[in-house]
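Enquirer: Mind looking at a prediction? Sequence and model below.
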Amino acid sequence: MSRHLAKEVLSIEAEGIQAVRDNLGEEFEQAVNLIMACPSRLVVTGIGKSGLVGQKISATLNSTGTPSLFLHPVEAMHGDLGMVAATDVVLAISYSGETPELNRLLASIRERSIQIIAICGNTDSTLSRHAAVTLNVAIPREACPLGLAPTTSTTATLAMGDALAVALLNRKHFKAEDFRRNHPGGSLGARLKVAVREVMLAGNKVPQVPMSASLADAVAELNAKNLGAVFVTGKKGALLGIVTDGDIRRMLSARQNFLEVTLAEAMTPHPLAIASDLMAADALSIMQQHEITVLAVISGQGDLVGILHLHDLLGKGEFRFLI
């Protein structure tokens, strides 16, 4: 019963985001242009659930190259309004557009000739009338069966914030190295900064056999190193192919003459590989995209120098698929 209800909630929330997507118009481009022209910060404000969503939107903006701060409407009216500069742009969030604490604040902000962007579900509201641009997040219904608790509406608002952040990221040509500079500490920062050569296995830990070896030799190496794959190399160490546990299992079930299969028949030529001077983040991205757990590491000349296993990247929980 609970599982069916959960599916219904997710369907309703997906329906809400689809409605917001379908209603998206030129006002989104106007909002992006307004923020791009801002010489200082985007001040995000809202109260209650909208305030909590606003804090997340502000955090996402900061990490993706758009300077932002969150301003609580009540604290603003008791002195924190001094945080807002005349050159700032305000992003105000209220689904109803009639939140008294927020609208009182916006009247003071307008007196300072500060531009306001609204994220609102009611374009005929006080908030919308205060705003230079309104991003409409009207949804057909809340997932709450009572229609009272903000559920679909907060999801739609959060999605609109993400859309803004990504659009701004794209306009600013924000790169992975910029993201790393904004995340110098913590597990995410560590994951993005570690070079492949720092986490790869090298030397005799790398499962490999020469092209002249037999399939039996490859299976023995596969079992000895226990990493789920063995690489096939040329005379000077050039990476030629890979044989995985899965390859062996499939051949055992499909070939009656398994012992007569050659290494050249068994291997997958030109396997995916990564250069040792690239980042662990790049390796994670390749593994996720191709749904693999091992990756060859090569030198600039294409020689096999190491192996990356997903477990080595995940470590003790310091690495996650976030790309």
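Expert: Looks like it arrived, so ask away.

Enquirer: From now on I want contacts and neighbour counts done on CA atoms only, so please keep to that.
Expert: Noted.

Enquirer: Now do the helices in the stretch 201-323 of the chain.
Expert: Secondary structure of the stretch 201-323 of the chain, counting by DSSP state H, counting those that start in this stretch: helices at 215-225, 245-254, 263-266, 280-290, 310-314.

Enquirer: And the contacts of the shortest one?
Expert: The set of residues that contact helix 263-266 without belonging to it, under Cα atoms under 8 Å, 6 or more residues apart in numbering, is 211, 213-215, 218, 243, 247-248, 251.

Enquirer: Strands of the chain, start to end?
Expert: 42-45, 68-71, 89-93, 115-120, 133-136, 208-210, 229-233, 239-244, 268-269, 273-275, 294-298, 304-309 (DSSP state E).

Enquirer: still on that earlier bit, and of the helices of the stretch 201-323 of the chain, who's closest to residue 79?
Expert: helix 280-290 (43.0 Å; Cα to Cα).

Enquirer: Now do the closest one: which elements does it pack against?
Expert: Applying 3 or more Cα pairs under 8 Å, 6 or more residues apart in numbering; DSSP states H and E, we find helix 280-290 packed against helix 186-193, helix 196-199, strand 294-298, helix 310-314.

Enquirer: just to revisit the earlier point, now tabulate the strands of the chain in TSV and tack on mean neighbour count.
Expert: Below are the strands of the chain laid out as TSV (neighbours: other Cα atoms under 10 Å):
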stretch	mean neighbour count
strand 42-45	26
strand 68-71	22
strand 89-93	27
strand 115-120	26
strand 133-136	25
strand 208-210	23
strand 229-233	26
strand 239-244	23
strand 268-269	16
strand 273-275	22
strand 294-298	24
strand 304-309	25
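
Enquirer: could you dump these to JSON lines with distance to residue 8?
Expert: Below are those laid out as JSON lines (distance: least, Cα to Cα, whole Å):
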{"stretch": "strand 42-45", "distance to residue 8": "31"}
{"stretch": "strand 68-71", "distance to residue 8": "33"}
{"stretch": "strand 89-93", "distance to residue 8": "26"}
{"stretch": "strand 115-120", "distance to residue 8": "24"}
{"stretch": "strand 133-136", "distance to residue 8": "24"}
{"stretch": "strand 208-210", "distance to residue 8": "50"}
{"stretch": "strand 229-233", "distance to residue 8": "42"}
{"stretch": "strand 239-244", "distance to residue 8": "41"}
{"stretch": "strand 268-269", "distance to residue 8": "44"}
{"stretch": "strand 273-275", "distance to residue 8": "42"}
{"stretch": "strand 294-298", "distance to residue 8": "38"}
{"stretch": "strand 304-309", "distance to residue 8": "38"}
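
Enquirer: Check it against this one:
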Amino acid sequence: MKAKNRNALDIGRDVLRIEAEALLAMIERLDESFENAVGAILSIPGKVITTGLGKSGIVARKTASTLASTGTPAFFLHPVEALHGDLGIVAKGDILLAISNSGENDEVLNLLEAAKKIGAKSLSLTGNLQSTLARNTDITLDVSIAREACPLGVVPTASTTAALALGDALAIALMEKRDFGREDFALFHPGGRLGRRLSLRVRDIMRTGEKLPVVSESDALADALREMTERDNLGVVLVVDEGGALTGVVTDGDIRRIARLEGTWEEKAAGPVEKFMSRNPKTVDADSLASEAVQIMEVRGITSLAIVDGKGRAAGIVHLHDILGRGKFTI
């Protein structure tokens, strides 16, 4: 069968299969060289300079970006421009991360030689462990593949996927070794929705005062339903005792459960909230990050969390929509 007559879906699946197999094979080959690479980057006083040409250059740019956003200072340096004035960005104490599938790219090799003269350490990601690049870098990581995904076997596909994935693996390993957390991530991402979301504290967005849906234990269930509906229809109302301490919640799910209980709705609606409420509600600290509140909600399968003060009194409530708006995302 001629290639042009192949089903597009079959072609797509073949490409994904070839690239997935390349990654799986690389998992089995990963060895102490990876640990050495992570250790070398952690030990340098300077930054990581990534480089590569063509498709490898694109991978190098992405790797530098991922490293920088996860706690490892990094820049991309074009190998040609480096030799025409931009080499000044490289300093003693830096490490050059060179990406080349063949390991024989002249521009990358020339940059490597110049960087080593400056005093930078070197690390390579290459598909050819016998290459000039592999022989001349301090640490070499194997990103070789069995074959490219294109029918000609020459278009960088599986090879760039392998290099990209190993770059991600380095970045995340370094991220964990540096104990780079959500607050650090928020600090490095001040712009855009993601940065604003992670930077928010619960106290910045929680509902308080007149916006807080709350009833007393002795109030009727009908009062709780009315309060729940009138306070932006959050689907939850907090229940407090005479001293204002949080003792439970009533949710729209509780209302549906109660409606199925034996007896008329009128009888149940007239009963005290204390009889029907869910006790030990989930809470979150006002100083917690909004992203932490989202995680609690996702794990617990709920859409709101109560906030209490130092004496256990109901101080506020935060709903999933207060953090996310009406869209949906996961952390």
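Expert: Cool, the structure landed. As the structure is a prediction and not an experimental result, all values here were calculated from the model.

Enquirer: what's the TM-score for these two chains?
Expert: Superposed pair, TM-score by TM-score structural alignment, normalised by the length of structure 1: 0.85. Supporting alignment: 320 aligned residues with a Cα RMSD of 3.0 Å.

Enquirer: coming back round to it: how about the helices of the stretch 201-323 of structure 1 in a markdown table, adding mean neighbour count and distance to residue 301 of structure 1?
Expert: Shown next, in a markdown table, are the helices of the stretch 201-323 of structure 1 (neighbours: other Cα atoms under 10 Å; distance: least, Cα to Cα, whole Å):
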| stretch | mean neighbour count | distance to residue 301 of structure 1 |
| --- | --- | --- |
| helix 215-225 | 18 | 24 |
| helix 245-254 | 12 | 27 |
| helix 263-266 | 17 | 22 |
| helix 280-290 | 18 | 19 |
| helix 310-314 | 16 | 24 |
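
Enquirer: looking at these, which is closest to residue 72 of structure 1?
Expert: helix 280-290 (35.7 Å).

Enquirer: hang on, isn't residue 208 of structure 1 packed against residue 238?
Expert: No. Using Cα atoms under 8 Å as the test, residue 208 of structure 1 is too far from residue 238 to be in contact (11.0 Å).

Enquirer: Distance-wise, check the equivalent of residue 43 of structure 1 over in structure 2 relative to residue 188 of structure 2.
Expert: By TM-score structural alignment, residue 43 of structure 1 lines up with residue 49 in structure 2. To residue 188 of structure 2, residue 49 of structure 2 is 19 Å away according to Cα to Cα, to the nearest Å.

Enquirer: returning to what we had before: may I see the helices and strands packed on helix 280-290 of structure 1 organised as CSV, with distance to residue 171 of structure 1 added?
Expert: Supplementary listing: those in CSV, determined by distance: least, Cα to Cα, whole Å:
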stretch, distance to residue 171 of structure 1
helix 186-193, 23
helix 196-199, 30
strand 294-298, 33
helix 310-314, 32
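
Enquirer: of these, which approaches residue 110 of structure 1 most closely?
Expert: Judging these by Cα to Cα, what sits closest to residue 110 of structure 1 is helix 186-193, at 38.9 Å.

Enquirer: Other residues contacting stretch 21-41 of structure 1?
Expert: Against stretch 21-41 of structure 1 from outside (Cα under 8 Å, 6+ apart): 42, 66-69, 87-89, 117, 133-136, 164, 167-168.

Enquirer: Apply 6 Å and report the result again.
Expert: 67-68, 87-88 (Cα atoms under 6 Å, 6 or more residues apart in numbering).

Enquirer: OK, contacts around the alignment partner in structure 2 of residue 90 of structure 1?
Expert: Taking TM-score structural alignment, the alignment pairs residue 90 of structure 1 with residue 96 from structure 2. Each residue near residue 96 of structure 2 by Cα under 6 Å, 6+ apart is listed here: 48-50, 122-123.

Enquirer: Over to residue 101 of structure 2?
Expert: Listed by Cα under 6 Å, 6+ apart, the contact set of residue 101 of structure 2 reads 126-127.

Enquirer: now it: how far from residue 155 of structure 2?
Expert: 12 Å.

Enquirer: Just give me the match in structure 2 for residue 302 of structure 1.
Expert: Using TM-score structural alignment, residue 302 of structure 1 lines up with residue 312 in structure 2.

Enquirer: Tell me how many other residues surround its match.
Expert: Other residues within reach of residue 312 of structure 2 by the criterion other Cα atoms under 10 Å amount to 14.

Enquirer: so it touches residue 243, yeah?
Expert: No. Look at residue 312 of structure 2 against residue 243 with Cα atoms under 6 Å: they stay out of range, at 9.7 Å.

Enquirer: Contacts only, for residue 74 of structure 2.
Expert: 47-49, 64, 68.

Enquirer: again, 8 Å this time
Expert: So residue 74 of structure 2 contacts 47-50, 64-65, 67-68 (Cα under 8 Å, 6+ apart).

Enquirer: Grab the two from those that are most spread out in space.
Expert: Largest pairwise distance in the contacts of residue 74 of structure 2, by Cα to Cα, is 12.5 Å, between 47 and 65.

Enquirer: Just give the number of residues close to the aligned partner of residue 109 of structure 2 in structure 1.
Expert: Applying TM-score structural alignment, one finds that residue 109 of structure 2 aligns to residue 103 in structure 1. Residue 103 of structure 1 is flanked by 20 other residues according to other Cα under 10 Å.

Enquirer: list the contacts for residue 103 of structure 1?
Expert: 126-127.

Enquirer: how close does it sit to residue 252 of structure 1?
Expert: Distance from residue 103 of structure 1 to residue 252 of structure 1, by Cα to Cα: 71 Å.

Enquirer: Ok, residue 177 of structure 1 next?
Expert: For residue 177 of structure 1, the distance to residue 252 of structure 1 - Cα to Cα - is 46 Å.

Enquirer: again with residue 189 of structure 1
Expert: For residue 189 of structure 1 relative to residue 252 of structure 1 (Cα to Cα), the value is 44 Å.

Enquirer: okay, now the residue mapped onto residue 144 of structure 2 from structure 1: neighbour count?
Expert: Structural alignment (TM-score structural alignment) places residue 144 of structure 2 against residue 138 in structure 1. For residue 138 of structure 1, the neighbour count with other Cα under 10 Å is 22.

Enquirer: residue in structure 2 matching residue 311 of structure 1?
Expert: In structure 2, residue 311 of structure 1 lands on residue 321 (TM-score structural alignment).

Enquirer: now do residue 34 of structure 1
Expert: Under TM-score structural alignment, residue 34 of structure 1 pairs with residue 40 in structure 2.

Enquirer: For that match, the count of nearby residues, please.
Expert: Residue 40 of structure 2 has 16 nearby residues by other Cα under 10 Å.

Enquirer: Please apply the same query to the one 3 residues further on.
Expert: By other Cα under 10 Å, the residues close to residue 43 of structure 2 number 11.
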